[in-house]
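Asker: no sequence on hand, only this structure:
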């Protein structure tokens, strides 16, 4: 565990970029070989739109990265945060506690709030409007939402008292797990159910991308599934019933172009509609 801590304490930016790009490439190949759904869409045009928002997410996080450094330094200098308030623990256990808390605040809570605060939901719509969910959907976030999520991450660092290496480890895990649970891959149902007791599995997260309530407001987790089970937001649905998208934006003109997606939060909300297949 110490070797992992040492690596992430000085991880080069190029390595962090390789984790992001390598994950996309790996799951892209996997979902092309064994897809859950054979989407009738042009994969590259769809991916390029999502890559644009991946790029804006990277820009926002890079521009604000110094705030995470300051937040971690502030907490450590004052011995503030959960990791300082709990009894001394072995490094492996304290890392697990830290990762769980970072995931609770920067992922589950940020996601939950984005669904229940109307201005934030308008930003989050861009992510939910994808009707062809695949691994590139993982980082399809409006730049405004990227700022909101960053703020929750900074809050999580302070509340947890996490050292910067743990933050970088969490972010690497978060990127890969998000690419994994968005990927259009087919796992054996028994394996997916077993995984969902510990981490957010593909089937578990795709319930969240079903186009209507109450499924949209469920399964908010990113890495660990424990928070959804603990807070009563865990829900299942047969994968054969899944319809991706959001019922207010099922028209392709609403969700397939970069311009339409950037302006989506600022346009009047259309009336809910049935998906084309229904």
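Answerer: That came through fine. Keep in mind that this is a model prediction, so the values were computed, not measured.
Asker: only C-alpha atoms from now on, for both contacts and neighbour counts.
Answerer: Fine.
Asker: counting neighbours, what do you get for residue 36?
Answerer: 18 (other Cα atoms under 10 Å).
Asker: I meant to write residue 262 there.
Answerer: Neighbours around residue 262, by other Cα under 10 Å: 17.
Asker: what residues are up against it?
Answerer: By Cα atoms under 8 Å, 6 or more residues apart in numbering, residue 262 lies in contact with 126, 142.
Asker: can you tell me the element it falls in?
Answerer: Assessed by DSSP states H and E, residue 262 sits inside helix 258-263.
Asker: work out the gap between that helix and the centre of the chain.
Answerer: Its chain's C-alpha centre and that of helix 258-263 lie 20 Å apart, by Cα atoms, centre = their mean, to the nearest Å.
Asker: hey, where'd the helices end up in the stretch 151-278 of the chain?
Answerer: Secondary structure of the stretch 151-278 of the chain, counting by DSSP state H, counting those that start in this stretch: helices at 164-182, 189-195, 202-208, 226-231, 252-255, 258-263.
Asker: what's the first one packed up against?
Answerer: Under the contact criterion of 3 or more Cα pairs under 8 Å, 6 or more residues apart in numbering; DSSP states H and E, the helices and strands touching helix 164-182 comprise helix 2-9, helix 13-33, helix 43-77, helix 91-103, helix 202-208.
Asker: nearest spatial neighbour of residue 270, chain-adjacent residues omitted?
Answerer: Leaving aside its sequence neighbours, residue 270 sits nearest to residue 248 (Cα to Cα, 6 or more residues apart in numbering; 5.5 Å).
Asker: comparison target below:
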């Protein structure tokens, strides 16, 4: 754990980009070998709007990273935050506890709120209007949502009291985890179920992308499944019954157009 934290404390920006691209490439290849659904689509064409939003995510996060650094430095200097107020513990446990807490504030909590607050839901809809969920869907977020999620993460760093090495490790794991659980891959059912007791597995997250309630409002987690299980938002649904998209924005052609997606949060949806 010490080696990991030391590396991520000083991780160069281009290494973070390499992690994003490597994850996408890896799961893109695996999808071709063991697909969950055999989509009848041109994969590259489908990926274009999703990769555009992956790019906007990086453009939002990289320049704002200094705020994470300043906040992380402050909490350590002032011994502030949840994990700093606990009794002394082994470094590995400190790291895992910090990651679990950051996952709550940086992923689970904003995701839950986005589903419950109408204006935020309209912004988050860009993510849900993908009719062919695969690994490129992972960071298909409107730029406004990228900003919102960044500040939730910043708030999490402050409350948790995380050092910058742990913050950068969390962000890297978060990217790879979301690429994994969105990937159109078919794992053995028993393996997927076993994984879902600890992390968000592909089958678990696919339920969240079912087009109608109550499944859309479930399985909000990103890295760890603990928060969905503890807070009662965990649901299961056979993957054969899952239909992607949202019923209020059913036009697949528009939902694959970058301009339409940028305008989507400001449009009226079909009832």
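Answerer: Happy to help now that I have it. In this text, all values refer to a predicted model and were calculated from it rather than measured experimentally.
Asker: and the helices and strands packed on helix 164-182 of structure 1, which is most packed in?
Answerer: Counting by mean count of other Cα atoms under 10 Å, helix 202-208 has the highest mean neighbour count of those, with a mean of 26.
Asker: how much does it stray from structure 2?
Answerer: Compared with structure 2 after fitting, helix 202-208 of structure 1 has a mean deviation of 0.2 Å; criterion: mean Cα distance after the TM-score superposition for structure 1.
Asker: run through who's touching that helix.
Answerer: 180-183, 185, 192, 196, 215-221, 235-237, 239, 242.
Asker: tabulate the helices and strands packed on helix 164-182 of structure 1 (CSV), appending distance to residue 126 of structure 1.
Answerer: Listed next are these as CSV, based on distance: least, Cα to Cα, whole Å:
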stretch, distance to residue 126 of structure 1
helix 2-9, 31
helix 13-33, 19
helix 43-77, 10
helix 91-103, 22
helix 202-208, 14
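Asker: between those helices, which one is nearest to residue 269 of structure 1?
Answerer: helix 202-208 (20.3 Å; Cα to Cα).
Asker: what about that closest one, distance to the chain center?
Answerer: 12 Å.
Asker: try stretch 93-105 of structure 2
Answerer: The answer for stretch 93-105 of structure 2 is 15 Å, by Cα atoms, centre = their mean.
Asker: how about stretch 187-203 of structure 2?
Answerer: With Cα atoms, centre = their mean, you get 17 Å for stretch 187-203 of structure 2.
Asker: what residues sit buried inside that stretch?
Answerer: Going by neighbour count (16 or more other Cα atoms under 10 Å), the buried part of stretch 187-203 of structure 2 is 192-193, 195-196, 199-203.
Asker: start to end distance for that stretch?
Answerer: Distance across stretch 187-203 of structure 2, first residue to last, is 8 Å (Cα to Cα, to the nearest Å).
Asker: pull out the buried members of the contacts of helix 202-208 of structure 1.
Answerer: Applying 16+ other Cα under 10 Å to these flags 180-183, 185, 192, 196, 215-221, 235, 239, 242 as buried.
Asker: can I get the buried residues of stretch 187-203 of structure 2 in TSV including distance to residue 11 of structure 2?
Answerer: Listed next are these as TSV, based on distance: Cα to Cα, whole Å:
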residue	distance to residue 11 of structure 2
192	32
193	34
195	29
196	30
199	25
200	26
201	27
202	28
203	32
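Asker: identify the residues contacting residue 31 of structure 2.
Answerer: By Cα under 8 Å, 6+ apart, the contact list for residue 31 of structure 2 reads 134, 183-185.
Asker: change it to 10 Å
Answerer: By Cα atoms under 10 Å, 6 or more residues apart in numbering, residue 31 of structure 2 lies in contact with 25, 37-38, 134-135, 183-186.
Asker: try residue 148 of structure 1
Answerer: Listed by Cα under 10 Å, 6+ apart, the contact set of residue 148 of structure 1 reads 106, 110, 114, 120, 123, 142.
Asker: please report how far the third one lies from residue 22 of structure 1.
Answerer: This points to residue 114 of structure 1. Using Cα to Cα, residue 114 of structure 1 is found at 28 Å from residue 22 of structure 1.
Asker: how close does residue 270 of structure 2 sit to residue 32 of structure 2?
Answerer: Counting by Cα to Cα, the gap from residue 270 of structure 2 to residue 32 of structure 2 is 34 Å.
Asker: buried only: go through the contacts of residue 148 of structure 1 for me.
Answerer: Judged by 16+ other Cα under 10 Å, buried ones among these: 106, 110, 114, 120, 123, 142.
Asker: restricted to helices, list those.
Answerer: Mapping these onto helices (DSSP state H) picks out 110, 114, 120, 123.
Asker: residue in structure 2 matching the first one?
Answerer: The alignment partner of residue 110 of structure 1 in structure 2, by TM-score structural alignment, is residue 110.
Asker: out of the ones in helices among the buried ones among the contacts of residue 148 of structure 1, which is nearest to residue 90 of structure 1?
Answerer: Relative to residue 90 of structure 1, and with distances defined as Cα to Cα, the nearest of those is residue 110, at 28.9 Å.
Asker: wait, isn't that closest one in contact with residue 154?
Answerer: No: with contact defined as Cα atoms under 10 Å, residue 110 of structure 1 does not reach residue 154; the gap is 11.4 Å.
Asker: stretch 236-245 of structure 1 aligns to what range in structure 2?
Answerer: Mapped onto structure 2 using TM-score structural alignment, stretch 236-245 of structure 1 covers residues 236-245.
Asker: what does that stretch rub up against?
Answerer: Contacts for stretch 236-245 of structure 2 (Cα under 10 Å, 6+ apart): 36-37, 125-133, 186, 203-212, 215-216, 218-219, 251-252, 255.
Asker: sorry, back to before: the residue nearest to residue 270 of structure 1 contacts residue 213, doesn't it?
Answerer: No: look at residue 248 of structure 1 against residue 213 with Cα under 10 Å: they stay out of range, at 11.4 Å.
Asker: so how far is residue 183 of structure 2 from residue 108 of structure 2?
Answerer: 19 Å.
Asker: which residues are in contact with the residue with the shortest distance to the centre of structure 2?
Answerer: Geometric centre of structure 2, nearest residue: residue 178, 4.5 Å, by Cα atoms, centre = their mean. Contacts for residue 178 of structure 2 (Cα under 10 Å, 6+ apart) come out as 23, 135-139, 200-202, 205, 221-223.
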